[in-house]
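Colleague: I'd like to go over a predicted model; first the sequence, then the structure.
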Amino acid sequence: MTTPEHQLAMAKACVGGDLDAVNELLKNGYDFRIPITWNDKDGKECKNAPIFIAVDFGYSDMVRTFIDHGWGMNEQDDSEYTALDWAGWTGQLDLVKSLVDLGASPSQDGLDLAREGGHKEVVEFLMQSMDLYKNLEGDEDEIMMKATREGDLDKVKELLEKGYDLDKWKDESGNYQAYSPISVAYRTGNMKIMQVFMENGMEVEYNFRDNEQVENETS
């Protein structure tokens, strides 16, 4: 029972937060995995499975209803995003925490979406809830690069305290290479990590106009 009329009814119920109507449709066999057309809070037309509408509007009870009816915690939509990814993108920290508590696994895509949306608290929570360095065990260079890209100040400090050598990223002229952690910290504007690098021997500064490295006149 998923006719166009029923899809319209489901979209209306999800947007309006009508949990009783959603439950009635589900009770009568509505296929909640079929994407339906709806308009978000800004009036933009979207097409997603109903659970993503509930996430977008922050209807946590409705989100839980779809999960209870069989939507997988790590199930993806046609764009390969999970409900958790979507919640992070919309910046809903309480819903993000709830989904993680229910067993949803934070992903790099979700972390990137939350960061893109400027949701600092969500980003911090997801970073604490996921293994950023999975499959990188023993590769300190890749770990340092990822820690710098993600803004993981604690991991950067940890590596430096263990004796990580920043000089390995210098070229024959003594300048840090363009793909070094120092360059990544500069490009992402992470001044806290740049400060830590400087405290641990970094002796260059960057030209903000052309992203070239120049010798620090004060060193």
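Modeller: Yep, it's here.
Colleague: for the rest of this, base every contact and every neighbour count on C-alpha atoms.
Modeller: Fine.
Colleague: which helix of the protein spans the most residues?
Modeller: When the chain is parsed with DSSP state H, its longest helix is helix 4-16.
Colleague: which other residues reach that one?
Modeller: Identification of contacts with helix 4-16 by CA atoms under 8 Å, 6 or more residues apart in numbering yields 19, 21-22, 25, 30, 36-40, 50, 53-54, 57, 62.
Colleague: so how far is it from its chain's centroid?
Modeller: 29 Å (CA atoms, centre = their mean, to the nearest Å).
Colleague: residues in contact with stretch 120-133: which ones?
Modeller: So stretch 120-133 is contacted by 88, 91-93, 96, 105-108, 111, 114-115, 143, 146 (CA under 8 Å, 6+ apart).
Colleague: about what we covered before: take the contacts of helix 4-16 and keep only those in strands.
Modeller: Counting by DSSP state E, the contacts of helix 4-16 place 36-39 in strands.
Colleague: of these, buried ones?
Modeller: Buried by 16 or more other CA atoms under 10 Å: 36-38, out of those.
Colleague: part of a strand, is residue 99?
Modeller: No - the assignment for residue 99 (DSSP: H, G, I helix; E, B strand; the rest coil) gives helix, which keeps it out of a strand.
Colleague: now do the contacts for it.
Modeller: Counted by CA under 8 Å, 6+ apart, residue 99 has contacts 73, 84.
Colleague: likewise for residue 20?
Modeller: If a contact means CA under 8 Å, 6+ apart, then residue 20 has no contacts.
Colleague: from residue 90, how far out is it?
Modeller: Noted for residue 20: a distance of 25 Å to residue 90, by CA to CA, to the nearest Å.
Colleague: could you do residue 56 as well?
Modeller: Distance, residue 56 to residue 90, by CA to CA: 7 Å.
Colleague: do a quick rundown of the strands in the chain.
Modeller: Counting by DSSP E, the strands of the chain are 36-39, 45-48, 204-206, 213-215.
Colleague: how distant is the third one from the center of its chain?
Modeller: Here the centre of strand 204-206 is set off from its chain's centre by 30 Å, with CA atoms, centre = their mean.
Colleague: before we move on, the earlier item: okay, the strands of the chain in TSV with distance to residue 4 next?
Modeller: Below are the strands of the chain laid out as TSV (distance: least, CA to CA, whole Å):
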stretch	distance to residue 4
strand 36-39	9
strand 45-48	14
strand 204-206	58
strand 213-215	59
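Colleague: below is an additional structure, to be compared with the one above:
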Amino acid sequence: MAAVKGVQAAGAVDLGALLDAGEGAVVTLVAGETQLAAHRAVLAARSPVFQAMFQHDTLEASSGRVSITDVEGEVMRQVLSYIYTLQTPQLSGTARHLLAAADKYGLPALKDVCEQQVAAQLTTENAAAAAVLAVRHSCPKLTAAAVAFIKAHNFQVLATQGWADAMCSHPQELIEVSRLLADPPAEISTPATAEEGPTTRARTPAAAAPVTSSRHTLPPDDAAVSRLRSLSRDEKGRRLIQTAQGGETEELRALLAAGADVGSIDDDRRTALQWAAWEGHEEAVTYLLESGADVNARNIRHNTPLHSAASAGHAPVVRLLMRASADANIRNLSGYTPLHWAAQEGHLQAATVLLEFGANMEARDDEGNTPRQLARKNNHQQLVQLLT
């Protein structure tokens, strides 16, 4: 095992030297005023996003130039250094920006380290921004840590300028944070923070319970379950769908414990899983899947939960469903696959995940349109390039 680790380390160092030399680089990454030379084979090997970009006849693949508008030059330089060396850069003040970039390019190990760094630097002023970051980029440990921090500080965070700024710039994410504050995941651990200092005894973010796994939450309250057992079968089903739509996972747990049918449907034959997928409630989706929900259930238009998540652009939910063996190429009544929906609505990340799991980009709907043609009709240029 030690020998294997040695070979891996040597490989990383060798790639790092290749980056410094710049020899044979065939791709230029442009982030603002910063231009970085890289080898497309290395980028594709490390990042599924770059792999999807370069394995097709995209503009980036043909021109050898990748324009990056949402990552600053210095941050992109750190991302590139990590891709070549697999060594985490000095994070100091860039952890949040690097986390977002790591999520964008599918670098989970780097993202995890950034999560821990941001959680360790929580203060009353930056906690709102950290919570928003965690929700936007599906960071369960950081979400749990930020929610625990806000509650541990008697909600003082809500009176800061940081909270006010977050409310103006990211209202939807902050609404989700507020919901978690009202009904937080159980067993959340509070990390050591910059305000508490090194002498304060605290558990690390790694010990926090991920909000996307219902297996780490407490059992449903017995009294609540007893109360719900008296409801009719139809009423239990109606409430199950309603709570799934709102992402109220604890209520879902109680209803299912009280005998609600996980396959209950509404008037359009939509299940609780379809509603949770449409709304992007990752924790609810996870629990419903664990409870036996049909991942390929069809509504009245033959859309599945995967169609719903792809249409709404919830890439993390798309990944959850694919890992639960959802059919990436299943068709609705119009012949749309989930990739057709993602292409039509302009959801690049959802489309990337679908392609990663084998979605057919040449599939045609009932009018003969491929996903790429729908992307072109709706002027989603990045998707047109991805699907070429």
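Modeller: Here it is on my side, so go on. Since we're looking at a predicted model, the values are computed, not measured.
Colleague: what's the TM-score once they're superposed?
Modeller: TM-score for the superposed pair, counting by TM-score structural alignment, normalised by the length of the first structure: 0.52. Supporting figures: 142 aligned residues with a CA RMSD of 3.6 Å.
Colleague: returning to that earlier point: may I ask which of the contacts of helix 4-16 of the first structure has the most neighbours?
Modeller: residue 53 (29 neighbours; other CA atoms under 10 Å).
Colleague: mind checking what that one lines up with in the second structure?
Modeller: Matched to the second structure by TM-score structural alignment, residue 53 of the first structure sits across from residue 275.
Colleague: name the nearest residue to its match, ignoring sequence neighbours.
Modeller: In space, and not counting its chain neighbours, residue 275 of the second structure is closest to residue 245: 5.0 Å by CA to CA, 6 or more residues apart in numbering.
Colleague: map the one you found across to the first structure for me.
Modeller: Looks like residue 245 of the second structure aligns to residue 15 there (TM-score structural alignment).
Colleague: next, count neighbours for its match.
Modeller: With other CA under 10 Å as criterion, residue 15 of the first structure counts 19.
Colleague: likewise residue 4 of the second structure?
Modeller: Neighbours of residue 4 of the second structure (other CA under 10 Å): 9.
Colleague: measure it to residue 180 of the second structure for me?
Modeller: From residue 4 of the second structure over to residue 180 of the second structure the distance is 43 Å, taken as CA to CA.
Colleague: kindly report the same for residue 328 of the second structure.
Modeller: Going from residue 328 of the second structure to residue 180 of the second structure by CA to CA gives 31 Å.
Colleague: residue 359 of the second structure too?
Modeller: Counting by CA to CA, the gap from residue 359 of the second structure to residue 180 of the second structure is 34 Å.
Colleague: same question, residue 269 of the second structure
Modeller: In this view, residue 269 of the second structure and residue 180 of the second structure are 29 Å apart by CA to CA.
Colleague: just tell me what residue 113 of the first structure corresponds to in the second structure.
Modeller: Using TM-score structural alignment, residue 113 of the first structure lines up with residue 341 in the second structure.
Colleague: let me fix that: residue 66 of the first structure
Modeller: The equivalent of residue 66 of the first structure in the second structure is residue 288 (alignment by TM-score structural alignment).
Colleague: so what's the nearest residue to that match once chain neighbours are set aside up against?
Modeller: Spatial nearest neighbour of residue 288 of the second structure, excluding adjacent residues (CA to CA, 6+ apart): residue 273 at 6.3 Å. If a contact means CA under 8 Å, 6+ apart, then residue 273 of the second structure has 244, 284-285, 288-289, 293-295, 305 as its contacts.
Colleague: tell me, what residue is most central in the first structure?
Modeller: Geometric centre of the first structure, nearest residue: residue 111, 1.3 Å, by CA atoms, centre = their mean.
Colleague: and the closest residue to it other than its chain neighbours, how many neighbours?
Modeller: The shortest distance from residue 111 of the first structure to any non-neighbouring residue, by CA to CA, 6+ apart, is to residue 123 (6.0 Å). When neighbours are counted by other CA under 10 Å, residue 123 of the first structure registers 24.
Colleague: what does residue 123 of the first structure align to in the second structure?
Modeller: Residue pairing (TM-score structural alignment): residue 123 of the first structure is matched to residue 351 of the second structure.
Colleague: and its match, how far from residue 243 of the second structure?
Modeller: Residue 351 of the second structure sits 28 Å away from residue 243 of the second structure, going by CA to CA.
Colleague: those helices in the stretch 251-388 of the second structure, which residues are they?
Modeller: Per DSSP state H, counting those that start in this stretch, the stretch 251-388 of the second structure carries helices over the ranges 272-279, 282-290, 305-312, 315-323, 338-345, 348-356, 371-377, 381-386.
Colleague: right, so of these, which gets closest to residue 40 of the second structure?
Modeller: Ranking the helices of the stretch 251-388 of the second structure by their distance to residue 40 of the second structure (criterion: CA to CA) puts helix 381-386 first, at 15.4 Å.
Colleague: could you list every helix and strand in contact with that closest one?
Modeller: Counting contacts by 3 or more CA pairs under 8 Å, 6 or more residues apart in numbering; DSSP states H and E, helix 381-386 of the second structure is packed against helix 48-54, helix 348-356, helix 371-377.
Colleague: TSV please, covering those and showing distance to residue 134 of the second structure.
Modeller: As requested, these are exported to TSV (distance: least, CA to CA, whole Å):
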stretch	distance to residue 134 of the second structure
helix 48-54	20
helix 348-356	17
helix 371-377	29
